[in-house]
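Student: Just need the structure, nothing else, for what follows:
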Amino acid sequence: MPIRLQDVLNHPTLTAADPVIRAGAGNAARTQLRWVHSSEILDIAPLLDGGELLLTGGEALALASEERRITYIRQLAERGVAALAIETGVALPSLPSSMVAAAEAAGLPVIELRKVVPFVSVMQAINSSLVSESVSQLRQADEASHAMAVELAHGGSLDRILAVLAGITHAEVTLVSLTGATLASAAPARDAPDAHDAADAAGSTAESAPTLADHARLIHIDVPVRGILAAQLLLRVPPGEDENLARTAGKRSVDILALAMLQRMSPGLREVAGAALMRAIDSGSQPWRLQQLASAAGIPASAPLVAVVVRSEISQQLRTSVEQHLARTARSHATYVDNAELLAVASLAGEASEASRQGLLAGLMELPAMAGTLAAVGPVVAGIADAPWSVAEAKLTLELADSPRHARPGADGAYSPVIDAEAFAVERLAVQALDPDQRRNFVRRQLGALLDHDAQRNSRLLDTLATWLDCGCNTAHAARELHVERQSMHQRLRRIFDLCGGDPRDTGRLAALHLAARLAKLA
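Tutor: Purely as a prediction, here's the structure:
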């Protein structure tokens, strides 16, 4: 019998903490647990597997920004974590309202622990019960895997193989391609409509589907074939059914599904050549080799293209979202995941390559899956032979833009995790052409008095100057960017001009000051 969140909250080891559900109370009664884990690490989501009750003392959350707290909640919800329990006290007197609102929106139960309890004792007591339950789930999952293997050996279709999994988990099971197309699906036997009542069943299903969708738990499992992500297994578990069994059985079935796909729809030459092409680009292979692989991967060797580099602990999970976006915005593409780095190249429309690149960049910024990651879109190059340069420039951009002060805010004021390498063209050139001493000396000669003033007065005139220059010397625009009154902006500029030898707009020094201000940020 599944162990639910409400059962755990009533356990003596947790009742001592005086728990109160602050968000997701409607889901608490039916939320099932797979494990209890504790961590103070805010980047813990990629290390979790879904179904956990996560315990945290709140120290790291107390020091985090509001944006980071909200990201933390969203990442846990996206990972399928069952619930989050936060201890309040001296470090974190109460749960931030922004976190509670984000959790409520994401459907993630959040519990406030108002008294201190030893997390070790909680985990030992509850996990021992969960282990006993997981043994039974593993046995049933193995039975499902064996039955699916038998179906495969007898030549059963993908639908029939999934029907075995659906029958044991009582879940609707769907296998989808990376582009979102349904490859196969199955429903539990009790949900299958009778042939004589198909019309009535279809109408009934249409009416009831929204209700089921609202309450069912959707579990995503990646299905790689020959090491290449080929599909996703989706299990929609109705309320009251065992989610942990569905998750365990689904993961146990991955190898069987990979074999079935290999027999019926094995990765084509394009997919295999695409992965080989990305490895060759990343290692700097000779142009003739890149042209050879590009042809096999369906990428025109002489078409303009752009590189995309994504760095994340969940890069493999992001691959599907990125590939779906590239399929919509690019003529052709290839991707490859190497540990925490996702590499991609996308060929663009030759007659409007820059416009295509901007559309690709804007679309990446809007992908919900990109939250909590850092990505860069490289410059456009004329063909596949120059793809290594676009990849290298995108990687360099990520090295230069590894802090929020280098990012560009979006329309809603939030900083986008996707960075345009062209916005860092000056920095990329300076880093590659000048050694650190040359850069420091140049900045010092141009802005020495201003830097000394900031250091002595703890002011931020350098940031003001950089913003003003980035805004094309438009004082009103710069004031809005810095959230200051225009009069205050004029006063700051007068002080800056005094320190820099006068208003640079009437001299030939404007470009030099702008370059120095941007190089100073690199330091």
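
Student: For the rest of this, base every contact and every neighbour count on C-alpha atoms.
Tutor: Will do.

Student: longest helix of the chain?
Tutor: helix 119-153 (DSSP state H).

Student: Please identify the buried residues of it?
Tutor: 119, 122-123, 125-127, 130, 133-134, 137-138, 140-146, 148-149, 151-152 (16 or more other C-alpha atoms under 10 Å).

Student: List the contacts of Ala297.
Tutor: 269-274, 277, 334 (C-alpha atoms under 8 Å, 6 or more residues apart in numbering).

Student: likewise Ala147?
Tutor: Applying C-alpha under 8 Å, 6+ apart, the residues near Ala147 are Val164.

Student: gap between it and Ala209?
Tutor: Taking C-alpha to C-alpha, to the nearest Å as the measure, Ala147 falls 29 Å from Ala209.

Student: what's the answer for Arg328, then?
Tutor: Relative to Ala209, and taking C-alpha to C-alpha, Arg328 is found at 28 Å.

Student: neighbours of Arg486, just the number please.
Tutor: Residue crowding around Arg486 was assessed by other C-alpha atoms under 10 Å; the count is 15.

Student: Please identify the helix or strand for the closest residue to it other than its chain neighbours.
Tutor: Distances taken as C-alpha to C-alpha, 6 or more residues apart in numbering put Ala479 closest to Arg486, at 5.7 Å, once the chain neighbours are dropped. In the assignment (DSSP states H and E), Ala479 maps to helix 475-482.

Student: Could you name the helices and strands sitting against that helix?
Tutor: Here helix 475-482 touches helix 461-470, helix 486-500, going by 3 or more C-alpha pairs under 8 Å, 6 or more residues apart in numbering; DSSP states H and E.

Student: next up, for comparison:
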Amino acid sequence: MAVSVREALALPVLAAGDPVVLSGERGLDARIRWVHVSEVRDVGAVLVGDELVLSTGIGMAASPAAAEDFVRQLVEVGAAGLVVELSAAYPSVPDGALGRARAAGFPLVVLNRPVRFVEVTEQVHRAIVAEQFEEVRFAGEVHRTFSDLGLARASMTRLVEAAADLTGSSVVLEDLARRVLATAARAEPVDRLLTDWERRSRLTPSLRETGTGGPEGWLTTPVGIQGGAWGRLVVTTPREDARARLVAERAAQALELGRMIERDETSIQLRVHAGFLLDLLDGRLGSEAVAAARLRALGVPESTDHVGAVARLRSSDGSVDRLVTALGDVTGLVGVLDADHVGLLVPGAVDLDEVARALAGVEPDAVLAAGHVATGVLPAAASLRSARVVADVAATLPAYDGCVRQADIRLPGLLMSLREDARLQEFAEAELGRLLEHEARHGGGLVDLLRHYLAVGGNKTELARVAHRNRTSLYPALKRLEELVGHPLDDPTSRLSLGVALLAYDQSHELRGR
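Tutor: Okay, the predicted model is just below:
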């Protein structure tokens, strides 16, 4: 805090003058920008505000009206206060001038003994300059602290702790939903600091710039590029407002810069990882030695065996960015393969079941599939391709505890891997072509009836229940269905062929709908 009127009066040189405060007691804590000695009547013309004016009363002595006008000018220009040295020539301040000062809450002080004004100005100015030097020193310390932390890529928690150390106050970083991201408690336990935090935080308005508000008098500053704040830094008990503001704003800048650097680095890393995985799938890595060297250069631990894995969301309305974020700590490469798939290449020792469970804990809609363990880097391309097929199939099946593999999806996985094979398409058309054409022309729900019939293993009683049909209407429908498929429905081999064809049809239909 800068030198105040109260602190100036306490200096030995002014205290020796036996000062008496006649008005403006509440204004004694106003900061002093400078000390000015003036005896001219037109005093307002030589001031700019926040000066402590020293006078022997010469500029006020002409008349009571002149004294009142002298005070009026000081009030209007925003002076910090007036100190009048009383003497035989000027024994008291006129009532009019005193009334003007009291009405404005303006500090007016009289000295009952003479003092050397030059010593007053010298001491007060020395104190002001020392305070200004201290503020410059403190600003330099704040700058160095956060610059060093920025270069060291310090965490959010470390930046918040630095802000707390510099302000001597507890500091909390919260997001826009008032969830605490990082905290540093000072002079109070963390649990007390965060008690009922969301409610208390919502009572303190969010400001577009640094400011103090709310019932607890918190100092807050937004964190984020202007117009795009993502959080708020809270100094709960700022001791010195100017310093707390400086620290809070510098800490907010450091937090945003760190977030931008982290985001940029992550983006570059993801592009590099994705490029390697796509080169692997397309056979552009060259020799095994070159591929292994590139993989090591990307920071992946050296390993004899590697596994390709693919993550995707069950629904098509999500973003793969969510998956990338959730998989950020996996040992190995993580990169976006396309709009639906995130690829992984990990050493064989990585527990992908554990990775899958952790992923599901963050993204319940996610599926993680793995291919076979491959010896070497280049053979892992086949593992990655297999994982993509398995992931697509697993996304249509009930949730699985852990990482899904080919052995877990069985026939659906086989058909999915053969979905581009013309022979499978011809088979499905041969089995279901007439039925699908009939459905396209007339409707009637016979395809769904076949799906239900196969699901219950040909049990007509159970079929009537799940299909919500009565037995009387069921038999003609089944007869028509049998005519269209051209095979007896009660034959196990026929049901098996129809089931495979229908599964292949459903998979292709689902893929087209994505």
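
Student: Give me the TM-score for this pair.
Tutor: After superposition, the two chains reach a TM-score (TM-score structural alignment, normalised by the length of structure 2) of 0.44; 310 aligned residues with a C-alpha RMSD of 5.7 Å.

Student: nearest residue to Ala8 of structure 2 other than its sequence neighbours?
Tutor: Leaving aside its sequence neighbours, Ala8 of structure 2 sits nearest to Val124 (C-alpha to C-alpha, 6+ apart; 6.4 Å).

Student: Confirm for me that that neighbour is in contact with Leu52.
Tutor: No. Counting by C-alpha atoms under 8 Å, Val124 of structure 2 stays clear of Leu52, with 9.7 Å between them.

Student: what sits in contact with each of those two?
Tutor: 34-35.

Student: nearest to Thr475 of structure 1, of the contacts of Ala297 of structure 1?
Tutor: Nearest to Thr475 of structure 1, judged by C-alpha to C-alpha, of these is Ala334 at 44.1 Å.

Student: Quick one: list the elements packing against the helix or strand where the closest one lies.
Tutor: Secondary structure from DSSP H and E places Ala334 of structure 1 in strand 332-338. Other elements packing on strand 332-338 of structure 1 under the criterion 3+ C-alpha pairs under 8 Å, 6+ apart are helix 269-283, helix 315-329, strand 341-347.

Student: how about those, which one is nearest Val164 of structure 1?
Tutor: helix 315-329 (25.9 Å).

Student: now the contacts of Ala297 of structure 1: which count as buried?
Tutor: 270-274, 277, 334.

Student: Distance-wise, check Ala297 of structure 2 relative to Trp34 of structure 2.
Tutor: Ala297 of structure 2 is 63 Å from Trp34 of structure 2, by C-alpha to C-alpha.

Student: what do you get for Ser494 of structure 2?
Tutor: 102 Å.

Student: likewise Asp165 of structure 2?
Tutor: For Asp165 of structure 2 relative to Trp34 of structure 2 (C-alpha to C-alpha), the value is 31 Å.

Student: These two: which is more packed in?
Tutor: Using other C-alpha under 10 Å as the criterion, Asp165 of structure 2 and Trp34 rank with Trp34 on top: 19 against 16.

Student: List the residues that contact that one.
Tutor: Here Trp34 of structure 2 is in contact with 50-52, 124-125, 128 (C-alpha under 8 Å, 6+ apart).

Student: between the buried ones among the contacts of Ala297 of structure 1, which is nearest Glu67 of structure 1?
Tutor: With C-alpha to C-alpha as the yardstick, the closest approach to Glu67 of structure 1 among these comes from Ala334, at 32.8 Å.

Student: Give the next helix or strand downstream of the longest helix of structure 1.
Tutor: Next along the chain after helix 119-153 of structure 1, with elements defined by DSSP H and E, is helix 158-169.

Student: just the angle between the next helix or strand after that next one and helix 158-169, please?
Tutor: On the C-terminal side of helix 158-169 of structure 1, the closest following helix or strand by DSSP H and E is strand 172-177. Orientation check (axes from the mean of the first three to the mean of the last three C-alpha atoms, to 10 degrees): strand 172-177 of structure 1 against helix 158-169 gives 140 degrees.

Student: got the angle between strand 172-177 of structure 1 and helix 315-329?
Tutor: 70 degrees.

Student: ok, which stretches of the stretch 301-450 of structure 1 are helices?
Tutor: Assigned by DSSP state H, counting those that start in this stretch, the stretch 301-450 of structure 1 shows helices spanning 315-329, 353-366, 387-400, 425-433, 436-457.

Student: which of those sits most buried?
Tutor: Of the helices of the stretch 301-450 of structure 1, the one with the most neighbours on average (mean count of other C-alpha atoms under 10 Å) is helix 387-400, at a mean of 22.

Student: For it, which helices and strands make contact with it?
Tutor: helix 269-283, strand 305-311, strand 374-377, helix 425-433.

Student: one more time with 7 Å, if that's ok
Tutor: helix 269-283, strand 305-311, strand 374-377 (3 or more C-alpha pairs under 7 Å, 6 or more residues apart in numbering; DSSP states H and E).

Student: Next, the angle from it to helix 425-433.
Tutor: Going by the same axes, to 10 degrees, helix 387-400 of structure 1 makes 100 degrees with helix 425-433.

Student: Tell me which of the helices and strands packed on helix 387-400 of structure 1 sits most buried.
Tutor: Of all those, as judged by average neighbours under mean count of other C-alpha under 10 Å, the leader is strand 305-311 with a mean of 28.

Student: quick revisit: and the strand holding Ala334 of structure 1, which residues are buried?
Tutor: Neighbour-count burial for strand 332-338 of structure 1 [16+ other C-alpha under 10 Å]: 332-337.

Student: what's the answer for stretch 230-240 of structure 1, then?
Tutor: Here stretch 230-240 of structure 1 shows 230-238 as buried, counting by 16+ other C-alpha under 10 Å.
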